[in-house]
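Peer 1: Predicted coordinates and the sequence they were generated for:
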Amino acid sequence: MFQNIFSEHLSGIRKELEDYVGKRIELLKLELVERLSKCTSSIIVKLGLMYFLLLFLMFLSLAGGFYIGELLHSNALGFLIIAGFYLLLAFLLYIFRSYLVERPVIRSFIKLFFESDKNE
């Protein structure tokens, strides 16, 4: 009789444990989907902003090249000066890439993936 009650009790505990593990797995899946969705939407928005900023910068560069070209009476020289400016920016970005790119990207991913952990 004691063994029968113990067996039933153990069976109940096993069933509850299986239910708990199954629900925990489902919760982890939902959290993963939420975080990946946030990450994907964040990337899409940032790519869209970068696209429009790139177009703005392109037209601003064209206007600057023509303006400097008028001042110097040589469009080629105006565009050469604009190109030199971008070369200098690229060089500075390469030198300071750790501070300007790598660290902010790492911080944003940490914030994105671990932000909900702070709320819990």
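Peer 2: The structure has been received and is ready for your questions. Keep in mind the model is a prediction, meaning the values are calculated, not measured. Residues are numbered from 1 along each chain as shown.

Peer 1: Every contact and neighbour count from this point should use C-alpha atoms.
Peer 2: Noted.

Peer 1: quick one: contacts for the most centrally placed residue in the chain?
Peer 2: Residue closest to the average C-alpha location in the chain (CA atoms, centre = their mean): Ile43, at 5.1 Å. Applying CA atoms under 8 Å, 6 or more residues apart in numbering to Ile43 gives no contacts.

Peer 1: run the last query once more with 10 Å
Peer 2: Shown here is Ile43, whose contacts under the criterion CA atoms under 10 Å, 6 or more residues apart in numbering are Ser37, Leu49.

Peer 1: Beyond the helix or strand containing Gln3, next helix or strand please.
Peer 2: Gln3 is located in helix 2-72, with elements delineated by DSSP states H and E. Sequence order places helix 75-95 as the next helix or strand after helix 2-72, per DSSP H and E.

Peer 1: what about versus this one:
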Amino acid sequence: MAFDELKENTQQIQEEAKAYLESTIQYYKLWGFKIMMKSTKMVVKVFLLSFFLMMFLIFGSVSAALAIGEALQSMWLGFLIVAGVYLVLILLLLFVRSKIIERQILRKCSTIFLND
């Protein structure tokens, strides 16, 4: 009788361990899916925002260069001034990128991957 109870207890423990393992696997699959969807959503959002920002910058730059060129009676000077403004912005970004850009990226990614 004692062996039968021990055998039943062992089988019950094995079944519960198997159920626990299956539920743990399901949990990590769902967790991975959640992280993947958040990452995908962020990439798509950044892509769309970047695309429309680039379109705005292209058309805005051309129109600004034409307006400046018309005001100065020299189209090439208008385009040169707009290019110079972009050069100054690029140099500013090079000097402060680690303080602004990398910090923001690190914060955003850490909230997605670590706080859940």
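Peer 2: Yes, it's here. Please read these numbers as outputs of a predicted model, since none were measured by experiment.

Peer 1: that older thread, now check the residue nearest to the centre of the first structure against the second structure: what is it aligned to?
Peer 2: Aligning on TM-score structural alignment places Ile43 of the first structure opposite Val43 in the second structure.

Peer 1: How about Glu16 of the first structure?
Peer 2: Using TM-score structural alignment, Glu16 of the first structure lines up with Glu16 in the second structure.

Peer 1: Okay, that match and Leu30 of the second structure: tell me how far apart.
Peer 2: Relative to Leu30 of the second structure, Glu16 of the second structure is positioned 21 Å away (CA to CA, to the nearest Å).

Peer 1: same question, Asp116 of the second structure
Peer 2: 12 Å.

Peer 1: Which of these two has more residues huddled nearby?
Peer 2: Leu30 (12 against 9; other CA atoms under 10 Å).

Peer 1: Would you mind measuring from the more buried one to Thr24 of the second structure?
Peer 2: Following CA to CA, the distance that separates Leu30 of the second structure from Thr24 of the second structure is 10 Å.

Peer 1: next one: Trp76 of the second structure
Peer 2: 66 Å.

Peer 1: Comparing those two, which shows the higher neighbour count?
Peer 2: Between Trp76 of the second structure and Thr24, Trp76 has the larger neighbour count (other CA under 10 Å), namely 15 against 12.

Peer 1: so that one sits right up against Leu66, yeah?
Peer 2: Yes: assessed by CA atoms under 10 Å, Trp76 of the second structure is found in contact with Leu66 at 8.9 Å.

Peer 1: anything in contact with each of those two?
Peer 2: Val82.

Peer 1: mean shift between the helix holding Gln3 of the first structure and the second structure?
Peer 2: Once fitted to the second structure, helix 2-72 of the first structure is off its aligned match by 1.1 Å on average (mean CA distance after the TM-score superposition for the first structure).

Peer 1: If anything else comes up later, I'll come back, but that's it for now.
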